[in-house]
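Student: below: sequence and its predicted model.
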Amino acid sequence: MSSPVKIPFKSLIHLDRTSGTAVYLQIAYQLINAIQRGVLVPGIQLPGSRLLSESLEVHRKTVIAAYDELDAQGWTEIRPNKGTFIGTKSPVKEADPLKYNKEFLASYPQSTGYAFKKSMLLDLPQRIKGNGLEFTDGLPDVRLAPLDQLSRVYGTNLKRRSNQKYLGYSSSEGSDYFKEMLAAYLNNTRGLHISKNNVMTTRGIDMGIYLAADLLLEAGDLVVVGDLSYYVANMIFQKAGARMISVPVDEDGISVDAVRQLCKKHKIRMLYLTPHHHYPTTVTLSAKKRLELLSLSVTYGFIILEDDYDYDFHYSSSPVLPLASADGNGMVVYIGSFCKSLAPGFRSGYLVAPENLITELSKLRGIVDRQGDVLMEQALAELLEEGEVQRHLKKALKIYHERRDIFCELLKSQLEQEVSFSAPPGGLAMWTRWKPGLNLMRISKNCAARDLYLPQTLLYQTESVTAMRLGFGNLSVKELESSVEILTWAVKKN
């Protein structure tokens, strides 16, 4: 067996004096790592504490503490009058210690040693935003969020003894209080007729879409979407094994005639809609089309997955009530969230459906998100009951309305020759069509040079479409002016 003199212990152990990890633990961890890799094999003797301390230029007590840690974890054996040895019970493969590669031990593997399933369906462009300005796909301004009110009620709920049960594992169904307040809120604002038993809480809209797709779709099922449609939903449907068929979208929303013709030829399982402000073009599905689609769903038996994410932001008039408000046959699954109403970081969404579906979906949610953030739900419930959410939305709507109008004026005054658009009736983004000869990716790169982030996911360029979905809600008036100035420069430099 090798003696301690032949083992390059100094090269095995590299100490970082600036690390937050104690020096004795650094020594112990690196020796354990060497044992696990087979560099130090069972039965080999470790240097005496004095010898190793001199070699590493540390106090002898530091080495003794490291050896004690190794012994406590069972990696070594102390033999009276002989010294400290690597435990003989450790099943490691012997390696040549003189060929030890310190870089190999000091780094984590770059890839797995096994194969696994990969999916190109879930690939999204890397987000490279810095500290500058950004066009989003319609996010709110987090600076407007009612943080004072939310922190007040959240802190109160955290301190209540009655809520201590929520700090452990509680019911997987979330807060009943929140679902009661949410049901009342949706009944008052969306014209629904639901109880808490028709509500399941989620971590935002995408989670609701994912759970609904996982439960309701089988491989090969046909899902109808608009042309164009929400890219994340499309990815989720394809991941579930569904086949997608797109139908045209005009100024009144998705084409009902196209859906009807498809139903006559195929067995349609689901129709996915963003009816209030269609993604990405922002058009509103007319009331007439909504009733026609509900009738078709009953006739042909397809599910309507209604994603009403922008319902709270409508400028011109009262919003058109969702399809779920007129659904008397249990064909609509309604999904929404407070992520836009408050701030994206507050991952609070909901799914509304008949009780038998909610029961089954809750089982599925329970294995991916056992109970959600019940304390946050309790806090949001109080804000809903006190009317704070409603007051916040009323104030925010005025600000976003002003920003929309200013954004329209800026685009018209600076880019009238290059872009065409219609002021969206609601929402926090604008659909803009550009001259076909423009290279949108080059424009995006030009913007980046001036510290304006224009994500690839907002660019739509094909043989028939040259368009961008530009969010304005997250930008103040001054920021909108700067962003349009940079965009104008980037377009002209194209």
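Tutor: Great, that's in hand. Numbering: from 1, shown residues only.

Student: going by C-alpha atoms from here, please, whenever you check contacts or count neighbours.
Tutor: Noted.

Student: who's sitting farthest from the centroid in the protein?
Tutor: Taking Cα atoms, centre = their mean, the residue of the chain most remote from its mean C-alpha position is residue 81, at 59.9 Å.

Student: next up, a structure to set beside the first:
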Amino acid sequence: MSSPVVFPWQTLIPVDRDSATAVYLQITHQVINAIQRGYLPGGARLPGTRMMSTLLGVHRKTIIAAYEELDAQGWIYSLPNKGTFVKSEGRENKKKKLGTFPLNQYPSKTGFHFTKSNLLDISVAPGDQPYLFTDGAPDFRLSPTDQLARYYTAALRRKINRRHLGYGSSGTDTFYKIQLSNYLNQSRGLHIAPKNILATRGMEMSMYVAASTLLSKEDVVLVGALSYYKANMIFQQAGAQIKAVPVDKEGVDVEVIERLCKKQKVRMLYLTPHHHYPTTVTLSARRRIELLNLAATYGFIILEDDYEYDFHYQTSPILPLASADEKGMVVYLGSFGKTLAPGFRTGFLVAPENLIAEMQKIQAIIDQQGDSITEQVLGELITEGEIHRHLKKTQKIYQQRRDHFCETLKSQLGNIVSFTLPPGGLAVWTEWDPTLNLLRVSKACSEQGVQLPSFLLYQTQQLTAARLGFGNFTTAEATVVLKLLKTAAQQA
């Protein structure tokens, strides 16, 4: 091959002195890349340590260290008085033509084909704007971080808890499930034991495990005519057929569900009954009883998402369908993400014992170990009453924010927006002047420093609406952001 001096070492092995990686390791890794990609074939001679140090502008000892590392890993060998060479074992002796692709860059595209899913296409990442509308996210600034820090520190310091850090740990989940079952029995009117609980890393994981266990290809899943987009994506990814059911002021239309059940086999009904997503309406008590009877009659599963159960402002929350389920037709999903903070990824799934045992098999594939320390902490927060105290405190704050947000929304955009004061939750369902293009409003918002994501917008020939979260805004922030929203609507 060509002389090692002619080989473009400076181009192919750039040295970044600001990198946290030692210089000799940078050289080592990039020489390995050159060998793996065929630019340095088996038998190729490397420059001597003095020459290479001159070519790369580094100390000779750095090159010696790099060559020693390459030799230790089996990439090169040295012959006295002859030089240092690339080992030939398993590598072609034919040199690959040098291209323009740098050795320290990762490929931007795969070299193989794979199926892309349009079902999962959605942009939810926050942009650079100072204000972000959400679909009802809580304010992480209200999270009880001091209490969490104390409980985490105490849990990690206890020697008895160290056994929970290894594989196959046991004990923590039992303690947590005992406390959680007591908490749910008291706050939701359930009648469950620890064996009825599957602990997960959040609502979406619970939903994914439930769909993977319960749904087969072409199964029919009923959802609200407007429904939670992530749930729809999970069901479709599982191969299910989604059919929409009308939603009115009392929740999903039970008569339509019954007519559908008489025509075809329905596998599942997905509900967010406490505050329907996205319209925030509450499923009436009468319809809850009717749905339980229909499920028992026609044999469909009710997947009950306890979305925003903890946030109610005018009356006590209506108990979930799971609290009155006598036939084992309801699978109940919940999370502490909104209660504590979105980053606190702890969810739960409640179901009869035989189904929990089957779901544990699916969960073991994607989340074998879980998070035992977090569960220990959460169990202690429940035991000490910290969850109740935090909820009581934040509920007052969110109610004040709701009232202020709605008053300001009415004063700023009352001529083009109508809404009903939500009885709970962290978002308002707004219906807009149908002559407006909401995507243009979203674009104008971006120019005003406000991000209004497209998944919050619902615009068809029959509907022009948006779900606007208020929980993550202080009253002062809400005043500013709604004035900017008004300006954007005028410009659109």
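Tutor: Okay, I see it. Quick caveat: nothing in here was measured; it's all calculated off a predicted structure.

Student: could I get the TM-score for this pair?
Tutor: Aligned and superposed, the two chains score 0.98 in TM-score terms (TM-score structural alignment, normalised by the length of structure 2); 492 aligned residues with a Cα RMSD of 1.4 Å.

Student: if we can go back for a sec, any idea how far the residue farthest from the centre of structure 1 is from residue 314 of structure 1?
Tutor: In this view, residue 81 of structure 1 and residue 314 of structure 1 are 83 Å apart by Cα to Cα, to the nearest Å.

Student: swap in residue 366 of structure 1?
Tutor: 34 Å.

Student: ok, now residue 57 of structure 1?
Tutor: 69 Å.

Student: of these two, who's got more company?
Tutor: Using other Cα atoms under 10 Å as the criterion, residue 57 of structure 1 and residue 314 rank with residue 314 on top: 20 against 9.

Student: didn't the more buried one look like it was pressed against residue 423?
Tutor: No - checked against Cα atoms under 8 Å, the pair residue 314 of structure 1 and residue 423 is beyond contact range at 11.7 Å.

Student: overlap in contacts of these two?
Tutor: Shared contacts of residue 314 of structure 1 and residue 423 (Cα atoms under 8 Å, 6 or more residues apart in numbering): none.

Student: what about the strands in the stretch 351-494 of structure 1?
Tutor: Taking DSSP state E, counting those that start in this stretch as the test, the strands found in the stretch 351-494 of structure 1 are 419-421, 429-434, 452-453, 459-461, 466-471.

Student: which elements pack onto the last one?
Tutor: Pointing back at strand 466-471 of structure 1 there. On a contact count with 3 or more Cα pairs under 8 Å, 6 or more residues apart in numbering; DSSP states H and E, strand 466-471 of structure 1 meets strand 429-434, strand 459-461.

Student: quick one, which of these is nearest to residue 442 of structure 1?
Tutor: strand 459-461 (10.9 Å; Cα to Cα).

Student: and the closest one, which stretch of structure 2?
Tutor: The aligned range for strand 459-461 of structure 1 in structure 2 is 457-459, by TM-score structural alignment.

Student: likewise stretch 479-493 of structure 1?
Tutor: Per TM-score structural alignment, the counterpart of stretch 479-493 of structure 1 in structure 2 is residues 477-491.

Student: check the mean deviation of that stretch from structure 1.
Tutor: On superposition with structure 1, the average gap between stretch 477-491 of structure 2 and its aligned counterparts reaches 0.8 Å (mean Cα distance after the TM-score superposition for structure 1).

Student: how about that stretch: buried residues?
Tutor: Within stretch 477-491 of structure 2, the residues scored as buried using 16 or more other Cα atoms under 10 Å are 478-479, 481-489.

Student: can you check stretch 397-405 of structure 2 too?
Tutor: Buried residues in stretch 397-405 of structure 2 (16+ other Cα under 10 Å): 398-399, 401-402, 404-405.

Student: other residues contacting stretch 159-176 of structure 1?
Tutor: 157-158, 196, 200-201, 362, 366, 370-375, 377-378.

Student: so what would you say the end-to-end distance of that stretch is?
Tutor: Stretch 159-176 of structure 1: ends 19 Å apart by Cα to Cα.

Student: buried stuff in it?
Tutor: Neighbour-count burial for stretch 159-176 of structure 1 flags 166, 172-176 (criterion: 16+ other Cα under 10 Å).

Student: center of structure 1 - which residue?
Tutor: Nearest to structure 1 centroid, counting by Cα atoms, centre = their mean: residue 206, 7.7 Å.

Student: name the helix or strand for that one, please.
Tutor: Element membership for residue 206 of structure 1, per DSSP states H and E: helix 205-216.

Student: in structure 2, what stretch matches whichever helix or strand comes after that helix?
Tutor: For helix 205-216 of structure 1, the succeeding helix or strand toward the C-terminus, using DSSP H and E, is strand 222-227. Aligning strand 222-227 of structure 1 against structure 2 (TM-score structural alignment) gives residues 220-225.
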